[in-house]
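> the following comprises the amino acid sequence and a computationally predicted model.
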Amino acid sequence: MEYVIEMLNIRKEFPGIVANDNITLQLKKGEIHALLGENGAGKSTLMNVLFGLYQPEQGEIRVNGNPVKITNPNIANDLGIGMVHQHFMLVDPFTVTENIILGKETTSGGKIDIKKAENDVREISERYGLAVDPQAKIADISVGMQQRVEILKTLYRGAEILIFDEPTAVLTPQEIQELIQIMKALIKEGKSIILITHKLKEIMEVCDRVTVIRKGVGIGTVNVSETNPNELASLMVGREVTFKTDKKEGHPKQDVLVIKDLHVKDARGLPAIDGLNLSVKAGEVLGIAGVDGNGQTELLEAITGLRKSESGSIKLNDKEMRNLQPRKVTESGVGHIPEDRHKHGLVLDFPIGENIALQTYYQKPFSKNGVLNFKAIYKKAKSLIKEYDVRTPSEFTPARALSGGNQQKAIIGREIDRNPDLLIAAQPTRGLDVGAIEFIHKRLIEQRDNGKAVLLLSFELDEILNVSDRIAVIYEGKIVAVVDPKQTTEQELGLLMAGSNRKEAGEVADV
């Protein structure tokens, strides 16, 4: 069998940890090959070895049957290997074309020939159906478009083998479908793709074969046509996983959060929330469904004090808290799992133990007369790390060294431990594997069962349908419908999210 890439018995170690332990991965020409594993299983490490960012301690890499030494990404590019990273490597003030040619500039008479570069970029973009404007500034385009720029960057450098690292983690459902079409177009043109993911639905839809790794060890390679999501999930986490959230009938009580006629402007000063009304009760999970960019972020920022609102009312337990400082909001009984865990959830260079104390460090027993009691802080952190199964070498490890799933578990532990009356969970499972998702859903339901109010914002419709007791649909800064998850469908929600009214979307009992 002729393979375009062979990674044979690869071992990669970091201080105190074996990230890849004797792993073999073989990619056939013209296939989409999934690399599946939990957060922190060693998937990205293995691909960073292939791309030349890391050097393996052991093992051999072959390209088209020939042994190669890939000591840096330029050698990988020369061998026809390109990588689309999970966190994009783009310069915001530059145009699409400037980003794509960076480091590979073609010059004419000592000057960069930007016109020729723009034409080349446009030609590649049209050939693969990427629909990217070569002159657009990165800062002005959507996340989905930025990802296409990363894909174009690899194609511009002549990549025949493309590595996609968790490409759908930050995309809306529509963008995911578009990306799948792009991948199929690349395969038609004779490219080969390795797809790092833990989304089983996407593997079943688009991949030919899948290699599973668990805790740094290769578990095996299977044909997608001969497996199913349940089998892949148990290969990945080493036990059976339930996809349906196990929850009893809820018993909602009094209103905890009541929002009336709220108006909020976005960063450009345009209306983002336009006369919104919403209530969340004790003992319920209220899910907010909507296409990204319909005011969800501004709504949550207004509730949590991160953004000033123009007018209206936000009451928590009958107390007005519109435009309070963020600390006053959290002290009044709000827990917040933020949408962007790196920007708003963690101080990445602080130890994970200190991150767990970020909301309470100034209170007893963690502080006395303004002096921090690190012994108490780390003792508390240690117990929460254990309770929430945060996998970290120790409580002193910097937050940035943890995988996304473990960073998220630490934030959730911190917020729930404060016992808030209202828990706001924004994209709580974005980029996480099925094991971590199952764990987080259980914690949200536990909060509900303890009589707390939970406000869940997610772009994953199956998550919204699975976890919520009621679903509020947001469109252009207003709640346009409130539906019962047991009496609606993904199709109806999709139509409501796109602005159809309830009659057009199909009659559903209001709740």
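Here it is on my side, so go on.

> could you use CA atoms for every contact and neighbour count after this?
Fine.

> strands of the stretch 201-350 of the chain, residue ranges please.
All strands of the stretch 201-350 of the chain, identified by DSSP state E, counting those that start in this stretch, fall at 209-214, 217-223, 255-265, 271-281, 284-289, 311-316, 319-320, 334-337.

> most packed of those?
Mean neighbours per residue, mean count of other Cα atoms under 10 Å, is largest over those for strand 284-289, with a mean of 27.

> the stretch 51-200 of the chain: helices as residue ranges?
Taking DSSP state H, counting those that start in this stretch as the criterion, the stretch 51-200 of the chain contains helices spanning 73-78, 96-101, 114-127, 143-156, 173-188, 200-206.

> most tightly packed of these?
Ranked by average neighbour count under the criterion mean count of other Cα under 10 Å, these are headed by helix 96-101 at a mean of 24.

> beyond whatever helix or strand Val4 lives in, next helix or strand please.
Assigning secondary structure by DSSP states H and E places Val4 in strand 3-14. Downstream of strand 3-14, the first helix or strand assigned by DSSP H and E is strand 17-28.

> now the angle from that following strand to strand 217-223?
Relative orientation of strand 17-28 with respect to strand 217-223: 20 degrees, computed using axes from the mean of the first three to the mean of the last three Cα atoms, to 10 degrees.

> the inter-axis angle of strand 17-28 versus strand 209-214?
Using the same axes, to 10 degrees, strand 17-28 lies at 170 degrees relative to strand 209-214.

> what's strand 17-28 packed up against?
Using 3 or more Cα pairs under 8 Å, 6 or more residues apart in numbering; DSSP states H and E as the contact criterion, the elements in contact with strand 17-28 are strand 3-14, helix 43-50, strand 192-197, strand 217-223.

> can I get these in CSV with distance to Ala481?
As requested, the helices and strands packed on strand 17-28 are arranged in CSV below (distance: least, Cα to Cα, whole Å):
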stretch, distance to Ala481
strand 3-14, 50
helix 43-50, 41
strand 192-197, 33
strand 217-223, 42
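
> can I get the helices of the stretch 51-200 of the chain in JSON lines including distance to Ser108?
Conversion of those to JSON lines gives the following (distance: least, Cα to Cα, whole Å):
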{"stretch": "helix 73-78", "distance to Ser108": "23"}
{"stretch": "helix 96-101", "distance to Ser108": "14"}
{"stretch": "helix 114-127", "distance to Ser108": "10"}
{"stretch": "helix 143-156", "distance to Ser108": "18"}
{"stretch": "helix 173-188", "distance to Ser108": "31"}
{"stretch": "helix 200-206", "distance to Ser108": "42"}
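
> included below, for side-by-side comparison, is a second structure:
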Amino acid sequence: MYAVEMVNIVKRFPGVLANDHVTLKVKKGEIHAIVGENGAGKSTLMNQLYGLYHPDEGEIFIDGKKVDIKNPRDAIKVGIGMVHQHFMLVDTLTVAENVVLGSEPLKGLNFDLNRARKEVKELSEKYGLIVDVDAKIEDIPVGMQQRVEIIKTLYRGANIIILDEPTAVLTPQEVEELFEIMRKLKDNGKTILFISHKLHEVMEISDRITVMRLGKVTGELETSKTNPKEIARYMVGREVVLRVSKEYHEPKEVVLEIENLVVKDNRGLVAVKDVSFNVRKGEIVGIAGVAGNGQTELVEAITGLRRIESGKIYFDGQDVTGNTPKQLRELGMAHIPEDRFKHGLIKEFEAFYNVILGQHYKSPFANGPFLNHDYIFKYSKEIMEEFDVRPRRIEHLGGNFSGGNQQKLVVGREIRTNPKFLVIAQPTRGLDVGAIEFIHKQILKMREMDVGILLISMELEEIFSLSDRILVMYEGEIMGEVKPDETTVEEVGLMMTGHRLEEARRG
């Protein structure tokens, strides 16, 4: 008997067939991975299992019994829990208070905090989910917060646990700890559905894999009998290069020099603490670190989007401290931002306007105060062709492209400015293997053209694959500088948790 059977599930949204007669069968007590490109329909499918959406057609069976899941409450009743990519926790409450929220144990008419603490402690110890039940959420690291989310599902009696991209915000050490927890849950008879796009993780932790593409199931695989290349082929429909080959390239003179940079965050707290480094033309310097350790503020300071408290920035030998984004672009700096909606695209603008942002006032895009639409249309078509943006409709609104195609639009626009220096933040966040392969090739092409590149990414595999040098940031400081072929994921992972390079090397 299957723990979960979803049979011929159909889900439509306006203009999109998100799930096209999908059948998913998950055995009791297994870790079952669901993989696919962005927009393949995997999250939509899981959201129907958890009651966030209702199928237009199809049936769902839990432990062989047909169920009608109209909302998350119905899902919880039949033993389904879901840990979302963005945690649903209240920062100011303790671990115990968060776990029991909505299902609080009572003593008479009052909330029984002692009982809540005791029950949460027992659950955490039973499944190896070690947490401090009295700690406030705002005071514990991301990996610990995720444990709280898992305990929440167990507290509500979940036998089937859906984990949506659970490793996206974790350090390598936290990923290993999560996998240990998943194995322990499995040993205790729990069934786990694991949504991921990281194929090496899928290979390490899953028992079976369902692959989706364009709303359909394209493959059902046993992990022990497959490999990442085969999974990628089912995902994309063609052979994919999972790790681009990087030839040695001799870097030239320094293009960016940062000296003792101090930058504050939006709360007025110091987010970048006395940081110094340089980037040379024709090299890629990668910055590794868990989100929220000053990388965003560093990028915004370099690109003119955030005020600098102290320190200096030199670009191509010129002091540009305090320059505006427009001035920096004029000097030859380009920026692929981590938030493509906030700083990369205007959702309500057509593609042809989005590809000229930052150059819209200059010839040949403008004649004085007037836009040269004939040239803009021609230029937009070229970019969409060269960077494989789909659909190839220049009048398509920026917000209506899929995530991968929005990213290709931004990458195409910035690369076509022929910059001397390129700041790239999270270039492949949420993208599928096909789009990742394409964007990685474009980045390496820029390196060959002697463009200096600063790469900020949460994906360690990406940092190792592309970088010539790696800097690791923790709480606004650089913990150390290493070369990819002279370090290990474990060493970088230790620096990501606050160990300086010398300590990490001592172990």
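Received the coordinates, thanks. Computed from a predicted structure; not experimentally measured.

> next, the TM-score between them, please.
The TM-score (TM-score structural alignment, normalised by the length of the second structure) is 0.87; 505 aligned residues with a Cα RMSD of 3.3 Å.

> buried set for the strand or helix carrying Glu492 of the first structure?
For Glu492 of the first structure, the element it lies in under DSSP H and E is helix 490-497. For helix 490-497 of the first structure, burial by neighbour count (16 or more other Cα atoms under 10 Å) applies to 492-494, 496-497.

> measure stretch 98-111 of the second structure end to end?
Taking Cα to Cα, to the nearest Å as the measure, stretch 98-111 of the second structure stretches 13 Å from start to finish.

> touching that stretch from outside, list them.
Taking contacts as Cα atoms under 8 Å, 6 or more residues apart in numbering, the residues outside stretch 98-111 of the second structure that touch it are 89-90, 112-113, 115-116, 120, 148-149, 151-152, 155-156.

> ditto for stretch 430-440 of the first structure
In this structure, residues lying in contact with stretch 430-440 of the first structure by Cα under 8 Å, 6+ apart are 37-39, 166, 169-170, 198-199, 233, 237, 241-243, 245, 404-405, 409, 428-429.

> against the second structure, where does it fall?
Mapped onto the second structure with TM-score structural alignment as the criterion, stretch 430-440 of the first structure occupies residues 429-439.

> roughly how far is the matching stretch from the heart of the chain?
11 Å (Cα atoms, centre = their mean, to the nearest Å).

> one more: stretch 479-494 of the second structure?
Per Cα atoms, centre = their mean, the displacement of stretch 479-494 of the second structure from the mean C-alpha position of its chain is 21 Å.

> repeat that for stretch 494-507 of the second structure.
On the basis of Cα atoms, centre = their mean, the separation between the geometric centre of stretch 494-507 of the second structure and that of its chain is 24 Å.

> repeat for stretch 321-335 of the first structure
On the basis of Cα atoms, centre = their mean, stretch 321-335 of the first structure sits 26 Å off its chain's mean C-alpha point.

> now swap in stretch 392-403 of the first structure and tell me
With Cα atoms, centre = their mean as the basis, the mean position of stretch 392-403 of the first structure lies at 19 Å from the chain mean.

> now do stretch 442-461 of the second structure
A distance of 17 Å separates the centroid of the chain from that of stretch 442-461 of the second structure, by Cα atoms, centre = their mean.

> need the three-state assignment for the most centrally placed residue in the second structure.
With distances taken as Cα atoms, centre = their mean, the residue of the second structure nearest its centroid is Arg429 (4.1 Å). Under DSSP: H, G, I helix; E, B strand; the rest coil, Arg429 of the second structure falls in the coil class.

> so which of the helices of the stretch 51-200 of the first structure is nearest Asp421 of the first structure?
helix 173-188 (31.3 Å; Cα to Cα).

> in terms of secondary structure, what does the closest one contact?
Using 3+ Cα pairs under 8 Å, 6+ apart as the contact definition, the elements that helix 173-188 of the first structure packs against are strand 192-197.

> for Arg448 of the first structure, what is the enclosing helix or strand?
With the criterion set as DSSP H and E, the secondary-structure element containing Arg448 of the first structure is helix 434-449.

> now that helix on the second structure. Mean distance?
Helix 434-449 of the first structure: mean distance to aligned residues in the second structure after superposition is 1.2 Å, counting by mean Cα distance after the TM-score superposition for the first structure.

> okay, the angle between that helix and strand 271-281?
Calculated by the same axes, to 10 degrees, helix 434-449 of the first structure forms an angle of 60 degrees with strand 271-281.

> tell me which residue of the first structure is furthest from the middle?
Outermost residue of the first structure (Cα atoms, centre = their mean): Gly109, 44.7 Å.

> Gln406 of the second structure looks like it's in a helix, true?
Yes: per three-state DSSP, Gln406 of the second structure lies within a helix segment.

> what's near enough to touch it?
The neighbours of Gln406 of the second structure, taking Cα under 8 Å, 6+ apart as the test, are 340, 345, 389, 398-399.

> I'm done for today, thanks for sticking with me.
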